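A.B. asks: missing the sequence, but the structure's below:
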């Protein structure tokens, strides 16, 4: 089915803009809750509640593992259910509001109640990741195949800026001390800001994005959703290109995610301070914005698959350059390189997968996409940890990630991309 295109290849339709703004809104959760502020707050509360540093770190790891496991196991069935007519938006709304309400609940945490934070963090993480299954699946309904790369890239690009604004506001208040409140109160205000930001910028998505590709409703939705999943797995040869891509994606996205997650630990190992690492984090965010957009534009000319190869080559060089890390200057250079490729690889992987799957079953297939992305977060950190422990140098562990990029790149060569002509 052909949809109404944008008036210009350099402008976005109302649906495309609304879809992009959802990334702008929910990405605030990624940096404020997942990465920067909440982990430190959780450890501080756990410490005041009598837990040791090692124990609180372990519980933080358990919380992330529980949320990841739940979403990963539920993703295919949730996606299969969302493929039925009028199902996707209600499921998206349930998970989004669960994440927003749980994030807001952080601001009411009793002193020393780490268990309260543990429970609501798991709920918020499930809400955030669960909603993204349906958000990713809706990409095929807001644009055409020929514009999908650029729209997906714009989502990631603007998401980097959207995630940075609440964080910068929080840091500005923290550093200046202009508000006459305690540090704990300021942090809780940051959680409120994150929840409100997420909610407000999801409103355009609720208003303007519709489910156009779907399967007609039938009795016994859950039972039939499981049957469709089983049919998909049994007929894997029919979707050979999509599943071959997922295997390639599993390897190279593991390398991408590992470098991002391990960057703080590696920076600390070479002697960088917490403030240095915050600055570097912001550098990655702001550099990733224009380069994510650029990847989408270049994909129009050279193809998404070729641009993913550019990103993989960039990350391979990053692994080699990591051996030279010894100062803030060299770490900033590494951060700049990561920023040039991170958003582009992620966004084009999403849009390329969207072009390989049956549109009426997009949510089901993006459920599988979510599984491969989530479980890809296992091999890379394990590889870094083992190599670093054996050699006594974490930089050797980063270098070893080349293996993942090479395997992913080689597998990607064999993925055949359909060329479907559409009206611009």
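C.D. replies: Received it, and whenever you're ready, just let me know what you need. The structure displayed is predicted, hence computed values, not measured ones.
A.B. asks: all contacts plus neighbour counts: C-alpha atoms, from now on.
C.D. replies: OK.
A.B. asks: and the residue lying closest to residue 97 once chain neighbours are set aside, what element?
C.D. replies: Closest residue in space to residue 97, ignoring its immediate chain neighbours: residue 127 at 7.4 Å, by CA to CA, 6 or more residues apart in numbering. In this assignment (DSSP states H and E), residue 127 forms part of helix 114-137.
A.B. asks: So which elements touch that helix?
C.D. replies: helix 14-29, helix 38-48, helix 53-82, helix 88-105, helix 362-391 (3 or more CA pairs under 8 Å, 6 or more residues apart in numbering; DSSP states H and E).
A.B. asks: Please render the ones you listed as CSV that adds mean neighbour count to the earlier fields.
C.D. replies: Below are the helices and strands packed on helix 114-137 laid out as CSV (neighbours: other CA atoms under 10 Å):
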stretch, mean neighbour count
helix 14-29, 24
helix 38-48, 19
helix 53-82, 19
helix 88-105, 21
helix 362-391, 21
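A.B. asks: Same list (these) but as CSV, adding distance to residue 244.
C.D. replies: Below are those laid out as CSV (distance: least, CA to CA, whole Å):
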stretch, distance to residue 244
helix 14-29, 27
helix 38-48, 36
helix 53-82, 17
helix 88-105, 26
helix 362-391, 12
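A.B. asks: and of those helices, who's closest to residue 185?
C.D. replies: The closest of the helices and strands packed on helix 114-137 to residue 185 is helix 38-48. By CA to CA, the value is 11.2 Å.
A.B. asks: Can you tell me the SS state at the most far-flung residue of the chain relative to its centre?
C.D. replies: Distance from the C-alpha centroid of the chain peaks at residue 180, with 35.1 Å (CA atoms, centre = their mean). Following DSSP: H, G, I helix; E, B strand; the rest coil, we place residue 180 in the coil state.
A.B. asks: do the same with residue 110
C.D. replies: coil.
A.B. asks: what's the neighbour count on the closest residue to it other than its chain neighbours?
C.D. replies: Closest residue in space to residue 110, ignoring its immediate chain neighbours: residue 116 at 7.8 Å, by CA to CA, 6+ apart. As a burial measure, residue 116 scores 15 neighbours (other CA atoms under 10 Å).
A.B. asks: Included below, for side-by-side comparison, is a second structure:
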């Protein structure tokens, strides 16, 4: 065996090892997205806010009158605004120093600690819940941005759709596993000597412990690379957001993709964060039903992510994503007509969401990785994460305002259809092959 063959084999083995470690950050942090943000925290924090509300159903954070049913949505929106400020600064530091792992560790353990602190939410402590949600959600966004920025470094272009899809599948598998444990604990809380509130708080806190524990695996396996970006002084951090925007203006096709992604992903993130509130408040479904529905989403999202990854190899990532947006539109529009108190139809809706959720997110990530100029991974993925979680404050804000004005969660949920329709139109107009070439990358055979 030649020396060159041995070298290539060693590089491939090291790349596979890093990829397997990379998957485990999705395994670690996705439990926060599923157990905390999607299932438990929305209904629980809404209930706490209602217990603190005045006779007219309003709470008054910082003296501002807010309908208790809108508090969770507004808090999610505020957490995203905080992330918008922090992510470009961290992304710029990561690219200039080449030291992503310490930053990833700081973000992960900040979010983990805030999530574990949710164990202390009881009574009428809605302000504490809002503060912990803001910290955890912002840390989640920063950590995910750094995690995503590894993708172009650990997978060549022809592997990225598959690697990205496997990462999402790992995350949904972890979410499913923990949700099963949550379902057992919640439904049998009396047998464990816990009240219903205590069971929910244990489920919330355990997601933080899971996040922290499994983050150790990617921190051991991922490696930092020497920066190819000129080092800058610490004072440049305050200017990083504007520098990133100015640099991206030199790649208008990449910016066009981000605009489309910003729109349709805002709809996706809002559905994820508000679906349990819709199910509990509008449809009158119990917590156990919501857990089973989200568990169904997790299981089908694993299959959906892998299946859509295979479709992308045949039809290209762009076409596959466009097809998923059509499915999102149909599924969400059908959600408006769901009858109250009929869990079976909520499960059908959950199945539809699950089949397109993982694939649309995984392929969007891998497609964007083709549009990133070499050496700018963390900086550009900070902009991507602004579009992923960071700019997803418009949907929750629209959802909360629609409910505040109409008192109807059905009106709030159907308003989100516009995000998928507009996102489809904008993405369809992006010439992705030219965008890849303009970024200085090799164009894959199928994209």
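C.D. replies: Here it is on my side, so go on. Note that this is a predicted model, so its numbers are computed, not measured.
A.B. asks: With both chains overlaid, what TM-score comes out?
C.D. replies: The TM-score (TM-score structural alignment, normalised by the length of the first structure) is 0.85; 416 aligned residues with a CA RMSD of 3.4 Å.
A.B. asks: residues in contact with the residue in the first structure that residue 322 of the second structure lines up against?
C.D. replies: Aligned counterpart of residue 322 of the second structure in the first structure: residue 309 (TM-score structural alignment). Residues in contact with residue 309 of the first structure (CA atoms under 8 Å, 6 or more residues apart in numbering) are residue 409.
A.B. asks: Residue 309 of the first structure and residue 288 of the first structure, how far apart?
C.D. replies: Counting by CA to CA, to the nearest Å, the gap from residue 309 of the first structure to residue 288 of the first structure is 17 Å.
A.B. asks: circling back: specify the stretch among the helices and strands packed on helix 114-137 of the first structure that is closest to residue 162 of the first structure.
C.D. replies: Of those, nearest to residue 162 of the first structure by CA to CA is helix 14-29, at 4.4 Å.
A.B. asks: picking up where we left off before, residue 299 of the first structure is nearest to which of the helices and strands packed on helix 114-137 of the first structure?
C.D. replies: Of those, nearest to residue 299 of the first structure by CA to CA is helix 14-29, at 17.6 Å.
A.B. asks: Give the aligned range of that closest one in the second structure.
C.D. replies: Going by TM-score structural alignment, helix 14-29 of the first structure sits over residues 17-32 in the second structure.
A.B. asks: How far off centre is that stretch?
C.D. replies: Put simply, stretch 17-32 of the second structure sits 13 Å off its chain's centre (CA atoms, centre = their mean, to the nearest Å).
A.B. asks: from memory residue 215 of the first structure sits against residue 83, does it?
C.D. replies: Yes. Using CA atoms under 8 Å, residue 215 of the first structure is in contact with residue 83, at 5.9 Å.
A.B. asks: Please identify which of the two sits among more neighbours.
C.D. replies: residue 83 (27 against 17).
A.B. asks: Which residue lies closest in space to the counterpart of the more buried one in the second structure, excluding its sequence neighbours?
C.D. replies: Correspondence of residue 83 of the first structure to the second structure, assessed by TM-score structural alignment: residue 95. Spatial nearest neighbour of residue 95 of the second structure, excluding adjacent residues (CA to CA, 6+ apart): residue 378 at 5.7 Å.
A.B. asks: can you tell me which residues contact that neighbour?
C.D. replies: 91-92, 94-95, 145-146, 148-150 are the contacts of residue 378 of the second structure under CA under 8 Å, 6+ apart.
A.B. asks: Recalculate using a threshold of 10 Å.
C.D. replies: 87-88, 90-96, 98, 100, 145-150, 152, 372, 384-385 (CA atoms under 10 Å, 6 or more residues apart in numbering).
A.B. asks: Could you do residue 245 of the first structure as well?
C.D. replies: 349, 352-353, 356, 369, 408, 411-417.
A.B. asks: Which of these fall in helices?
C.D. replies: 349, 352-353, 369, 408, 411-413 (DSSP state H).
A.B. asks: okay, the residues you listed in a markdown table with distance to residue 206 of the first structure next?
C.D. replies: Formatted as a markdown table, those follow (distance: CA to CA, whole Å):
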| residue | distance to residue 206 of the first structure |
| --- | --- |
| 349 | 25 |
| 352 | 25 |
| 353 | 24 |
| 369 | 23 |
| 408 | 36 |
| 411 | 38 |
| 412 | 35 |
| 413 | 38 |
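A.B. asks: how about those residues, which pair is most distant?
C.D. replies: 369 and 413 (18.7 Å).
A.B. asks: give the contact list for residue 338 of the first structure.
C.D. replies: Going by CA under 10 Å, 6+ apart, the list of residues near residue 338 of the first structure reads 256, 259-260, 283-285, 287-288, 311, 314-315, 318, 332.
A.B. asks: May I see the PyMOL selection of the buried members of the residues you listed?
C.D. replies: Per 16 or more other CA atoms under 10 Å, the buried members of these correspond to this PyMOL selection:
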select buried, resi 256+259+283+284+285+287+288+311+314+315+318+332
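A.B. asks: In contact with the counterpart of the residue nearest to residue 97 of the first structure in the second structure, which residues?
C.D. replies: Matched across to the second structure, residue 127 of the first structure falls on residue 139, judged by TM-score structural alignment. Neighbouring residues of residue 139 of the second structure by CA under 10 Å, 6+ apart: 79, 82-83, 86-87, 104, 106-112, 114, 133, 145.
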